[in-house]
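In: Here is a sequence together with a model predicted from it:
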Amino acid sequence: MGDSSRMTCFFIYTLWRRIVLFACLLSAAPAWSAEILLTAAEDGAGVQAFAQALAQQRPEDRITFTPLKNLPAPGRLPANTRLILLDLPSLDWRLQETQGPPTLVLRISRLQAHQRLGTTPHPHISLLWSDPPLERQLRLIAAILPQARRIGVLYGADSEFLLPELRQHATPLGLEIVPQLWDNINDSRPLQNLFRNSDVLLGLDDPQLYNSKTAKNLLLSSYAQQLPLVGPNAGFVRAGSLASTYSDQTDWLAVLDRLLDHPPANWPRSLYPEHFKVVGNPQVARSLGIEQVDEAGVAIRLAEGEKRP
């Protein structure tokens, strides 16, 4: 056999080995492997809509949603997967192991993260906060209630860690934080004490203090004392507080789009969405004798202020 024939046979043999190896790798790849993998404990309509919106926004990527119950341990996922967690059970699952793919956590509040992680960040997890930034909420108060100086803040054992940061942001704005521990939601005396010493109440995103059981007492007391409540979130504004900043699905998709364009090594350990909106309750403003909140105009002013060095 000539040299040319031997070279041809060697080339065919090498090519065939590569084809067989590639086929074996494909057959061995688990069904849950993906470049961008979203997961949550519940596979509801909202979760599916979010996954579909992300897939439409990034058609060049391979994006899948897999219920949490169908996933292996985090360390068994392919290292090149970019994992997006959509609820707290999926975060608890991810925290079982240090090893695992780079992970973005959505829909988590500062308080929820503090309960699970304390002050020690996870080396492979980036937290995208769901609650409004404290500084942004204070600047919202300064924009819509410029006469307010004493900012009353109810706090509990779980949210007390936020007070130093609140004071840090309040000082440059000329605001004073008036904290009040509320460790028994059936006792209204702390509320009355805080109302007597405050110009406005800023709600922290603490579900132990702000929930369906406390809403009636908080809001009726606010109206009776003619003391506005700002925050803690957009849902509470619909229930009867004056205003809040918030980020919606469009804003979060913009954050994800930007982060997924960068290597996971460059992802921040935590991040607030750059884009946000303001929501106000006109009926509450009228009942308190306050000018209706110009939602779009105030949002623009706040965003411009955040862009300044």
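Out: Alright, I've got the coordinates.
In: From now on I want contacts and neighbour counts done on CA atoms only, so please keep to that.
Out: OK.
In: Could you pull out the strands in the protein for me?
Out: Along the chain, counting by DSSP state E, strands occupy 36-39, 63-65, 82-85, 103-108, 125-129, 150-155, 176-181, 200-202, 229-230, 243-246, 270-271, 277-280.
In: structure B:
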Amino acid sequence: MSRQNLSHSLGNLPVPVRFGRRVLFALLQALSLLLILPAGNAAQGNIVIFSSSPAPVYDQVARLLKANLNEQCGDLGAECAPHQIHILAQEKAGERVVIPPNTRLIITLGQHAGQLIHDLDTGLPTLHALIPKSAYEQLGGGANHSAIYLDQPISRQLQLARIIIPDPHIGLLISPLTTPVRERLSAAAAIQGIPVTYRDVDDTHRLGPLLKEVLEESNVLLALPDPTIFNRSTIFNILLSSYHNKVPVIGFSSAYVKAGALIATYSTPEDIAHHLAETTRDFLHPGTGALPDPSYPKYFSVAVNRNVARSLGISLPDETDIIRQMLEDNKP
């Protein structure tokens, strides 16, 4: 019944009943507003960004990610914008983790955070970040789980090795955590004719002698994001031994380059947050609702220690030129 017909019918009613048509009109107007509201509001939910500690890097990525999501979700309108973004951190070990109700996606930052959410077995779509590929694979993944790895793809590591030395011979120190990396790297390097020497470090007390053997047989040492081998207790001795043997080190972070590695390709918090925001936006896009396959960081940076380069007699292009060269090499 149209509003005009309804008004005409109400006009014949007794005054006490006619008085109520104002209320009825108000209800009709409210109903019409509800009918034209975007359907995405009905799907409003929570996005949880969870880290296992208030470490500065986790806090930085979380806040950059939230800002990126708020900016990028504007393009999706109601399908994305209404979601509430919660930044959660486990302040103390053993502290209970509470996921808000109506959560559509959990984003974990760090290996320990990924393990905690995995153990909770929430059944919710989960996107892991700042976690090595090997550690993510140990979690077992799942149909509604994915990751943006902490480590860089092997192709970038091989590119850096060739940029440093025309005929590289890569040296590796491997723990049980990074055994799969050795296998993938050795296979990729063999295709390009790059020899690889490695030693399995089952006992960290033998790290020194094993490092000496690797440095004697290689001309570039590739450091992996493996906390068993490359940590605060070992970093100085590894870099110092490599330097004395005139073997440049390819690191995995800008901090490692500052400490004495020659070069590193890595993803900054801005790079990771940007990639996470894009993945989340695509997940929330109407008709998608699925996470992509795990992947290496899409965006990356390069850092060079010029003092180490001069001491080793290695001439390197500007960082921007190195990145440009790497991107050009990857074009089909």
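Out: That came in fine, so what should we check first? Here the structure is a predicted model, which is why all the values come from computation and not from measurement.
In: Of all the strands of the first structure, which one comes closest to Glu97 of the first structure?
Out: strand 125-129 (11.3 Å; C-alpha to C-alpha).
In: which residues sit against the closest one?
Out: With contact meaning C-alpha atoms under 8 Å, 6 or more residues apart in numbering, strand 125-129 of the first structure is reached by 102-110, 267-273.
In: sorry, back to before: can you lay out the strands of the first structure as JSON lines showing distance to Ile141 of the first structure?
Out: JSON lines is the format used below for the strands of the first structure (distance: least, C-alpha to C-alpha, whole Å):
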{"stretch": "strand 36-39", "distance to Ile141 of the first structure": "36"}
{"stretch": "strand 63-65", "distance to Ile141 of the first structure": "39"}
{"stretch": "strand 82-85", "distance to Ile141 of the first structure": "32"}
{"stretch": "strand 103-108", "distance to Ile141 of the first structure": "24"}
{"stretch": "strand 125-129", "distance to Ile141 of the first structure": "20"}
{"stretch": "strand 150-155", "distance to Ile141 of the first structure": "9"}
{"stretch": "strand 176-181", "distance to Ile141 of the first structure": "12"}
{"stretch": "strand 200-202", "distance to Ile141 of the first structure": "8"}
{"stretch": "strand 229-230", "distance to Ile141 of the first structure": "7"}
{"stretch": "strand 243-246", "distance to Ile141 of the first structure": "9"}
{"stretch": "strand 270-271", "distance to Ile141 of the first structure": "22"}
{"stretch": "strand 277-280", "distance to Ile141 of the first structure": "12"}
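In: Just send these back as CSV, with distance to Tyr210 of the first structure and mean neighbour count too.
Out: Listed next are those as CSV, based on distance: least, C-alpha to C-alpha, whole Å; neighbours: other C-alpha atoms under 10 Å:
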stretch, distance to Tyr210 of the first structure, mean neighbour count
strand 36-39, 28, 22
strand 63-65, 32, 18
strand 82-85, 25, 23
strand 103-108, 16, 21
strand 125-129, 18, 22
strand 150-155, 10, 23
strand 176-181, 13, 18
strand 200-202, 11, 25
strand 229-230, 11, 26
strand 243-246, 14, 26
strand 270-271, 24, 14
strand 277-280, 18, 21
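In: Of all the ones you listed, which one is nearest Ala299 of the first structure?
Out: strand 277-280 (5.5 Å).
In: What's Pro176 of the second structure aligned with over in the first structure?
Out: Aligned by TM-score structural alignment, Pro176 of the second structure pairs with Ala157 of the first structure.
In: Now that match: closest residue in space, sequence neighbours ignored.
Out: Nearest non-adjacent residue to Ala157 of the first structure, counting by C-alpha to C-alpha, 6 or more residues apart in numbering: Asp183, 7.3 Å away.
In: same deal with Ser270 of the first structure?
Out: Leu127 (4.5 Å).
In: one step back: surely the residue nearest to Ala157 of the first structure and Gly156 touch.
Out: Yes - between Asp183 of the first structure and Gly156 there is a contact at 5.7 Å, judged by C-alpha atoms under 8 Å.
In: Give me the more crowded residue out of these two.
Out: It is Gly156, of Asp183 of the first structure and Gly156, that has more neighbours when counted by other C-alpha atoms under 10 Å, with 18 against 14.
In: And the aligned partner of Ser267 of the second structure in the first structure, how far from Leu229 of the first structure?
Out: Under the alignment (TM-score structural alignment), Ser267 of the second structure maps onto Ser247 of the first structure. Between Ser247 of the first structure and Leu229 of the first structure the computed distance is 19 Å (C-alpha to C-alpha, to the nearest Å).
In: before we move on, what about Glu304 of the first structure?
Out: Distance from Glu304 of the first structure to Leu229 of the first structure, by C-alpha to C-alpha: 24 Å.
In: and if you look at Leu134 of the first structure?
Out: If you go by C-alpha to C-alpha, the gap between Leu134 of the first structure and Leu229 of the first structure works out to 14 Å.
In: Could you do His262 of the first structure as well?
Out: Noted for His262 of the first structure: a distance of 39 Å to Leu229 of the first structure, by C-alpha to C-alpha.
In: Ok, Arg82 of the first structure next?
Out: 39 Å.
In: And Ile108 of the first structure, what's its match in the second structure?
Out: Correspondence of Ile108 of the first structure to the second structure, assessed by TM-score structural alignment: Ile131.
In: Quick check, that match in contact with Gln115.
Out: No - with contacts counted by C-alpha under 8 Å, Ile131 of the second structure stays clear of Gln115, the gap being 10.0 Å.
In: Please pull up the equivalent of Ser155 of the second structure in the first structure.
Out: Checking TM-score structural alignment: Ser155 of the second structure goes with Glu135.
In: Count the neighbours of the nearest residue to that match once chain neighbours are set aside for me.
Out: Of all residues not flanking Glu135 of the first structure in the chain, His169 sits nearest, at 5.6 Å (C-alpha to C-alpha, 6+ apart). Neighbour count of His169 of the first structure, defined by other C-alpha under 10 Å: 18.
In: which residue lines up with His169 of the first structure in the second structure?
Out: Counting by TM-score structural alignment, the partner of His169 of the first structure is Ala188.
In: those helices in the first structure, which residues are they?
Out: Under the criterion DSSP state H, the first structure contains helices at 3-28, 45-57, 88-94, 110-117, 134-144, 163-170, 189-196, 215-225, 234-239, 249-260, 282-287, 295-307.
In: on average, how far is the third one from the matching bit in the second structure?
Out: When you say that, I think you mean helix 88-94 of the first structure. Comparison of helix 88-94 of the first structure with the second structure after fitting gives an average deviation of 2.6 Å (mean C-alpha distance after the TM-score superposition for the first structure).
In: Enumerate the positions of that helix that are buried.
Out: Residues 88, 90-91, 93-94 are the ones in helix 88-94 of the first structure that count as buried (16 or more other C-alpha atoms under 10 Å).
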